[in-house]
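>>> Below: sequence and its predicted model.
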Amino acid sequence: MSTTPALRVSRYLAISPAVGRRAFRMVYSTRSARSALVSDEDWTQVQQGHCEALPEALRQSLLEHKILVPESEDEQALVIAHNKAAIRDDDMLYLGISPSANCQLGCDYCGQQHENKRMDDEVMQGVMRRAEQKLARRQGYQRLQIGWFGAEPLLGLASIRSLTPRLQALAREHQLDYSAQMATNGVALTPKLFFELVEQHRVMAFDITLDGAREYHDRRRVTKDGRPSFDTILNNLRGIAADPRLAGCGASVFIRCNVDTRNHEGTLALVEVLREHDLLRHFRFYTAPVHSWGNDAHLGSLSQQRYAEFELELMARLIEAGQAPSLLPKALKPIVCMSVREEAELIDPYGEAFNCTEISQVPAYKEVRFYRLDDVRQPPAPVARPRPFADWNDRIQAGEVPCHSCRILPICGGKCPKHWTDGISPCPSIKHNIESRLTLEMVRLNRQGRLVNRSL
């Protein structure tokens, strides 16, 4: 006679209030990034420890979703082991490249110091040597991904045009898939240049910043000589959206709004502007709190709780506007950022290599050698410098950061090792509004007539 194994509720859960006439709850597992709709009656049985009383199909579904787990299972150890395995087995070589140290804008919260310096031939040759050494040192890569960063990468367009064919040839030589992404202020991103970058340089994802509607954006994201930039960026986006090539090019465009106490109201107004110009149909929109880049910009941010509340209002507005914002992560985050990838790094216009994108050109870190890995213009050191945060998951497991006991660890990964090191909590908004996101998701499902389903 078979017996039901002893089960318990996972520590990595979020549970909505009971909703609707049939009193369903949405239960979301951050260990599986999956959710299930469970009747309030059945969930009461679970809470009371009567898992054996559940219908067999429901019990198996909750086990598969990791909502229920074996009583003896050490969940945190399994999460950390999963993260380490993902890093060990990572098949993507990621290289961030900053082709220019300059930027047209003088955003008041930016921590970088800009100079009229572009990546020269010596540094570009060092980039190629560096990539070749990495591919020779480690087997098993399937992909080569380039992240074009700044200051403003489009001010180093000549270097992008020079490096891309060489990087693509290197990828072909090693039988790797090649792609690139770009973070840009959008000022120089005309439709003509956008499609050159997509079609010739395989830049398949763009992150473009608008910090609220015009009056809000133009108070903070102005050119170095004080001129506004909102209309230039918006017109570029409109031109890209109007081009028939966009639908079939495969590129993703994300409009990012950096939020603090000065512009959060303008963010909602920006949604209306984007809807008015029919841009939400073509591009994805998201917000991020202004954070420290070696400065005190984070002091002007909304509190984490207030930002989480603001974000819910924004998500509801986006749903009304016809866009489907991602309310719940659909995937785990075992690799939190480039800093924990074994070979990933950012190379700046001066030839210096770092394993964090927020160190180069920041005066606060100029004398801090902790993050500096190498100078690509020089022969490689006989012994590689230790990579900061290579032990990040061990630090979490040892309880050195609050992530140790956090229920969203599997979908967050610790968010930002550097910020924790700087003494700044980088916890994402979902930590504070996940139950409300679940309720909002249930409302959306109800409108779609899908609330009767038991799992998602």
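It's in.
>>> drop to CA atoms for contacts and neighbour counts, all remaining ones
Noted.
>>> Who are the packing partners of the helix or strand containing Asn446?
For Asn446, the enclosing helix or strand under DSSP states H and E is helix 430-447. Helices and strands touching helix 430-447, by 3 or more C-alpha pairs under 8 Å, 6 or more residues apart in numbering; DSSP states H and E, are strand 13-15, strand 24-29, helix 304-320.
>>> For Phe194, which three-state class applies?
With DSSP: H, G, I helix; E, B strand; the rest coil as the basis, Phe194 sits in helix.
>>> try this one side by side with the last:
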Amino acid sequence: MKTKNWSKYNYLFKNEEKYYLYNSLSNSFGELAKDSYSAINHFIDCGDVEILDQTLYEQLVKMKALVNNDQDEINKIKYITLSRRNDNRKLILTINPTLACNFACPYCFEKQHPNIFMDEITEDKIVNYIKNHKDAEIIDVTWFGGEPLLAFNRITSLTKKIQSLKLKYNASIITNGYLLNKNIAKELSSLSITFIQITIDGMGALHDKRRCLKSGQPTFETIIHNIDILKTLNPDIFVSIRVNIDHTNDDDFLKLYKFFQDKHYRNLSLSLAFVTDSSGCHSCETMYSRELQASFIKEMRNKYNLDFSLIYPRPQRNECAIRNKNAVVIGPEGELYKCWNDVGIKNKIIGNIEGKITNEHLLLRYLVGADPLEDSNCKKCLLFPVCGGGCPFSRILNEYEHKHINVCPLIKDHMEDFLLTHALTKNQY
């Protein structure tokens, strides 16, 4: 039997007389028999000893725990990552038809933005921008803001122009949900919108304290009513309910989960988003440390059987579209950014919709700066094959603005706990 090398991307451990192996090259995880665990340990200790159990050997090769060469496997991952960054077939656009918003959320970066709306001239320039990408076969649009539904007429007219180009087109929208009324809900399918993200930060009283109208009026009941209408008229549209968690509303997450569970909607899920501080503008008392984030996730899973994507790496290496040369954020006046976080900030504009680059050094930072593929610490990490390096925006702040933001996935510091939590999930379904 041919002897292979034990991958450095293996994580082998024992817990309460059970034995487990995780490998990040294949992102696979399994429980081992005791004799298999012993045979593997012997192989690791001696190095050149063959694994004689043919079934075990084949399984370890399949999950890439045994490889010819780790670097060859990493080269494949690098090649796929770089190919995605430079794929001309797909154009990824985040379009802000307005920077105006009808909400006054205390933690939102958008609250300082002016009430600017896109005009038809800019709309036509966006269409020309798409046409100038001759190799594009797929257009992926996310409608963002401000509150994009304040400019629903612009969304409608621009969508029709893009659809007329006869390219494969898909869209999503990030909205506070307050204006998602019956008339708009009926139109979404014709606009190729298949995904909606709506933020709800708890049950009625708590949500209304955190996410009220600029007039101070509540929003919870209207948003829930709108979701009910949407799910009646367009049940196939996937709705992601984002819950921004900090110390002021963490107790409401479970209540909100049960509230939506009782509605029995299909194509709807809740996602966690811990409120963190990358700018120094927010009160530290409300923020969740990484330890508390991990504890909250594990508690929700172990006590209440709620599963979250943060527990286990995604099956494919996931990297933010910032790194893609054909991904841009378009402001309402045709200004271009690379990151959602930069919208409305003049010195973060990289160019304009007519193709002129005005801030090349910032553009290059987003494309290749603070690159995890070149980071010595990343390359040594067990999770390098599955981790996209964390948020590029935060990585760039760390490297160029001397911030100290931890960009690593939570699982890195909680490998055994998170893997065992994942195993519990798999065993119950």
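Here it is on my side, so go on. All of these numbers come straight from a predicted model, not from anything done at the bench.
>>> which one in structure 1 is aligned with Leu336 of structure 2?
In structure 1, the residue matched to Leu336 of structure 2 (TM-score structural alignment) is Ala353.
>>> isn't that match right next to Ile347, touching?
Yes: with contacts counted by C-alpha atoms under 8 Å, Ala353 of structure 1 reaches Ile347, the gap being 4.4 Å.
>>> Give me the common contacts of the two.
The contact sets of Ala353 of structure 1 and Ile347 overlap at Val376 (C-alpha atoms under 8 Å, 6 or more residues apart in numbering).
>>> The stretch 151-300 of structure 2: helices as residue ranges?
Assigned by DSSP state H, counting those that start in this stretch, the helices in the stretch 151-300 of structure 2 fall at 152-163, 182-187, 204-210, 220-233, 252-261, 290-304.
>>> just to revisit the earlier point, and Ala353 and Ile347 of structure 1? which has more neighbours close in?
Ile347 (31 against 26; other C-alpha atoms under 10 Å).
>>> which of the residues in stretch 298-317 of structure 1 are buried?
298, 300-302, 304, 307-308, 310-312, 314-317 (16 or more other C-alpha atoms under 10 Å).
>>> that older thread, and the helices and strands packed on helix 430-447 of structure 1 as a markdown table, adding distance to Gly126 of structure 1?
Below are those laid out as a markdown table (distance: least, C-alpha to C-alpha, whole Å):
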| stretch | distance to Gly126 of structure 1 |
| --- | --- |
| strand 13-15 | 47 |
| strand 24-29 | 45 |
| helix 304-320 | 41 |
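>>> Minimum distance to Pro379 of structure 1: which of those has it?
helix 304-320 (44.8 Å; C-alpha to C-alpha).
>>> Summarise which helices and strands the next helix or strand after that closest one is packed against.
Counting by DSSP H and E, the next helix or strand C-terminal to helix 304-320 of structure 1 is strand 345-347. Packing contacts for strand 345-347 of structure 1, counted by 3+ C-alpha pairs under 8 Å, 6+ apart, involve strand 92-97, strand 352-354.
>>> Looks like Lys125 of structure 2 contacts Asn352 (just checking).
No: with contact defined as C-alpha under 8 Å, Lys125 of structure 2 does not reach Asn352; the gap is 9.8 Å.
>>> residues shared between the contacts of the two?
Gly334.
>>> So which of the helices and strands packed on helix 430-447 of structure 1 is nearest Val38 of structure 1?
strand 24-29 (5.3 Å).
>>> Now do the helix or strand just after the closest one: which range of structure 2 does it align onto?
Counting by DSSP H and E, the next helix or strand C-terminal to strand 24-29 of structure 1 is strand 34-39. The aligned range for strand 34-39 of structure 1 in structure 2 is 28-33, by TM-score structural alignment.
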